[in-house]
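Novice: A predicted structure for the sequence below; I have some questions about it.
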Amino acid sequence: MPKLSRRLFVLSAPVFLAGCMSSRTHTASVRPAPRVVPAYYQEMYAAKLDEAYPVAAADLTKVEPEFYRQEVDYPTYEPAGTIVVDTQARHLYLVGTNGRALRYGIGVGKAGLAFEGTARIQYKREWPRWTPTQDMMTRDPERYGHLADGMEPGPTNPLGPRALYLFKDGVDTLFRIHGTTEDWSIGRAVSSGCIRLLNADIIDLYSRVPSGTRVVVLQGDSDPVV
């Protein structure tokens, strides 16, 4: 088996989170047929009413099927239980055994793209509070200034129902893996934020990984597999 090739180095602190034309004659536009989502995935991403706050069903018509949660081949030297975040491919892998992994679709932002290397999940939170960074409050005080003491958990909280907090050598990286209600952002690089998963996916991932879990974040031309 060839040696694993990737760049893993100490992270630097994240820098922060048509014209119209008329005509007398025209051809009706052809709309693509709506995507048919298999019942298996509809059930996987159904609404969750047994949470502290209701979690709405994901709108999977806004998410490409490759970003639905699924088990895939993933040969790697990383031990089982490791989380590998491939920001370029927009995938998060929970490494399993026998060359397999559970793959989740992710959305990334400037905060997520500012981190590369290894870290540990220092702690986990269900329905966490969210506090904007000092940079965000300075840049846009009207929008964020009143949130200096944090935002209460709930359906509108940007962190969603779960969050994983990453530290390196005991220092908070300000890097989070969390949920989102913006289903359309999965598979994309959005304007701000860390690593976001569909709410059903972060609930699932949260249940599978303990505090102390090793997390490897790959950027650019990093290669996560052997």
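Specialist: Right, received. Where do you want to start?

Novice: Please count neighbours and contacts with C-alpha atoms only from this point.
Specialist: Noted.

Novice: Longest helix in the chain, please.
Specialist: When the chain is parsed with DSSP state H, its longest helix is helix 199-208.

Novice: what's that helix packed up against?
Specialist: Identification of packing neighbours for helix 199-208 by 3 or more CA pairs under 8 Å, 6 or more residues apart in numbering; DSSP states H and E yields strand 162-168, strand 171-180.

Novice: Distance from that helix to the middle of the chain?
Specialist: 11 Å (CA atoms, centre = their mean, to the nearest Å).

Novice: this is the comparison structure:
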Amino acid sequence: MTNRRTFLSGALAAAATTAVPAAAQQTFVVPDSWQPQVVDMPERYRPGVILVYPDRFSLFWTLPDGKAIRYAVRVGRGDLYEPGEYTIGAKKEWPAWTPTPDMIAREPERWGQYADGMPGGPNNPLGARALYLFQPHRGDTFLRIHGTNQPESIGRAVSNGCVGLLNPHMIHLYDQVPMETRVYLYPKAGV
């Protein structure tokens, strides 16, 4: 009988080898602790919700029966991480990317060259897939849950506000998450 862990491992292996072009696949050896795992949730959440715990560098996709899939993530550095409640307002495969004006102002030498945008692809900072976070009073918040081709950034607070997963893990999450999914970005400790 196939259990959830076997299914999850098989699905992620398939995503890593078939859904991402060879140029975008990581050669970095992913620690076992970063692999997605089906876990018991200490609190009951309805299935189909995304929860991000920045201090644990963890994203949970809730499942039935008090379970969730836990993904290792990176989060926004300093005050660029914005806790709050969001919904998925758009989903894109190999999304194009344009840095925000604030990003360019903070690091013009790094981001200024992309002021007109960058097409989607293996070198794009949004990676293989992106979920766009919206709020009713703001619309598109310019925050994303997206893939990354920088595995060394997982488990760190290094981004310009977005939540990042390894590309194969992001593909796995993306395929499960429908539009209008609720997303909760919990505050960092002491904030």
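Specialist: Looks like it arrived, so ask away. Here the structure is a predicted model, which is why all the values come from computation and not from measurement.

Novice: Quick check: TM-score for this pair?
Specialist: The TM-score (TM-score structural alignment, normalised by the length of structure 2) is 0.83; 181 aligned residues with a CA RMSD of 2.6 Å.

Novice: Please tell me which residues of structure 2 the helix or strand that the longest helix of structure 1 is followed by aligns onto.
Specialist: Remark: after helix 199-208 of structure 1, the chain's next helix or strand is strand 214-218, criterion DSSP states H and E. Aligning strand 214-218 of structure 1 against structure 2 (TM-score structural alignment) gives residues 182-186.

Novice: Stretch 74-82 of structure 1 now?
Specialist: Taking TM-score structural alignment, stretch 74-82 of structure 1 hits residues 41-49 over in structure 2.

Novice: So what touches the matching stretch?
Specialist: 60-64, 66-68, 177, 181-184 (CA atoms under 8 Å, 6 or more residues apart in numbering).

Novice: Same question for stretch 159-177 of structure 1.
Specialist: 13-14, 55, 111-112, 115, 118-130, 153-155, 178-181, 194-197, 199, 202-203, 206.

Novice: With stretch 88-103 of structure 1 instead?
Specialist: Counting by CA under 8 Å, 6+ apart, 67, 69-76, 78-86, 104-108, 186-188, 218-220 sit against stretch 88-103 of structure 1.

Novice: Separate out the buried members of those residues.
Specialist: Using 16 or more other CA atoms under 10 Å as the burial test, the contacts of stretch 88-103 of structure 1 include 67, 69, 74-76, 78, 81-86, 104-108, 186-188, 218-219 as buried.

Novice: Looking at those, which are in strands?
Specialist: Taking DSSP state E as the definition of strands, those contribute I83, V84, V85, D86, Y104, G105, G107, V108, L218.

Novice: isn't the third one right up against L218?
Specialist: Yes. With contact defined as CA atoms under 8 Å, V85 of structure 1 reaches L218; the gap is 6.0 Å.

Novice: about what we covered before: please check the contacts of stretch 41-49 of structure 2 and keep the buried ones.
Specialist: F60, W61, T62, L63, K67, A68, V177, R182, V183, Y184.

Novice: can you tell me which residues contact the most centrally placed residue in structure 1?
Specialist: Among the residues of structure 1, the one closest to the centroid is R196, at 2.3 Å (CA atoms, centre = their mean). By CA under 8 Å, 6+ apart, the contact set of R196 of structure 1 is I106, G107, V108, I177, H178, G179, T180, I186.

Novice: Closest to Q42 of structure 1 out of these?
Specialist: I186 (16.5 Å; CA to CA).

Novice: Return the residue of structure 2 aligned against that closest one.
Specialist: That one, I186 of structure 1, aligns with I154 by TM-score structural alignment.

Novice: Identify the residue spatially nearest to its match, adjacent ones excluded.
Specialist: Nearest residue to I154 of structure 2 in three dimensions, chain neighbours excluded: R74, at 4.5 Å (CA to CA, 6 or more residues apart in numbering).

Novice: same thing with P168 of structure 2?
Specialist: Closest residue in space to P168 of structure 2, ignoring its immediate chain neighbours: A16 at 4.9 Å, by CA to CA, 6+ apart.

Novice: Helix or strand: which one has the residue nearest to the centre of structure 1?
Specialist: strand 195-198.

Novice: so where in structure 2 does that strand end up aligned?
Specialist: Counting by TM-score structural alignment, strand 195-198 of structure 1 pairs with residues 163-166 of structure 2.

Novice: mean deviation of the matching stretch from structure 1?
Specialist: Here stretch 163-166 of structure 2, set against structure 1 after superposition, deviates by a mean of 0.4 Å using mean CA distance after the TM-score superposition for structure 1.

Novice: What is the distance between that stretch and the centre of its chain?
Specialist: 4 Å.
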